[in-house]
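Student: just to be clear, the model below is a prediction. Sequence and coordinates:
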Amino acid sequence: MPTIPITANYRRHGDDWAVTVRTVDRSLATTAPGLIAARLQADQLVDEISEGHADRTVVHLLDGDAVAFSRIYLRTRHGLAVPDTRKAEPSTPHDQAIEV
């Protein structure tokens, strides 16, 4: 049987973290109160979405970026401050016009 490619994409959702686990034809999502809890939830969703298939590859992403997820996750695991990854909204119409 071929390897099942799976992505787990994390993003901030207010004070919580949302995670969406996807295969080519299926998607499951949940939220959790912290990144560590979201990572644990992702593992459960991976088990569910892969239907027990042992030959699977999971890539964890933070807003689509695997390196960013690894950096933030490791900081969190070591109790270091986690920078806010959300993009700030432009404060004035002028700022909106010049952003690219």
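Tutor: Yep, that arrived.
Student: hey, let's count contacts and neighbours off CA atoms from now on
Tutor: Will do.
Student: check what contacts stretch 53-70 and list those residues.
Tutor: 1-11, 46, 50 (Cα atoms under 8 Å, 6 or more residues apart in numbering).
Student: one more time with 6 Å, if that's ok
Tutor: 3-11 (Cα atoms under 6 Å, 6 or more residues apart in numbering).
Student: dropping in the other structure now:
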Amino acid sequence: MFEPILANYTRDGDDWKVEVTGGDEVLTATAPGLIAARDQADQLAERIAPGDQPRTVVHTLDGDALGFTTAYLTARLATPPPGPPPATDEATTA
């Protein structure tokens, strides 16, 4: 019987912890943001099921797949905080 791999994400202070489970194998990693944690989950899933294509991974945030999708899309689509304006070269603007 086919069994999907489960990737569950939880906050760990300022970081994210991801636990990837497939069959009897459980691997964990910590990353500085949700996007980086998602990348870690892909790498761990590859270690659990090397070469399996297609590979089904269910991503959850504290057990909630919709919660993960919402948080991940928010992180992906968020605009970076405003920084200082780019420096201009006075020689090219004159």
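Tutor: Yep, it's here. What you see is a predicted model, and the numbers here were worked out from it, not measured in a lab.
Student: after superposing, tell me the mean distance of the top strand by length along structure 1 to structure 2.
Tutor: Longest strand in structure 1, counting residues (DSSP state E): strand 4-13. Superposed on structure 2, strand 4-13 of structure 1 shows a mean distance to its aligned partners of 0.8 Å (mean Cα distance after the TM-score superposition for structure 1).
Student: other SSEs contacting whatever helix or strand comes next after that strand?
Tutor: Per DSSP states H and E, the first helix or strand lying C-terminal to strand 4-13 of structure 1 is strand 16-22. Under the contact definition 3 or more Cα pairs under 6 Å, 6 or more residues apart in numbering; DSSP states H and E, strand 16-22 of structure 1 sits against strand 4-13, strand 27-32.
Student: what's the angle between the longest helix along structure 2 and strand 5-12?
Tutor: When structure 2 is parsed with DSSP state H, its longest helix is helix 34-48. Interaxial angle of helix 34-48 of structure 2 relative to strand 5-12 (axes from the mean of the first three to the mean of the last three Cα atoms, to 10 degrees): 140 degrees.
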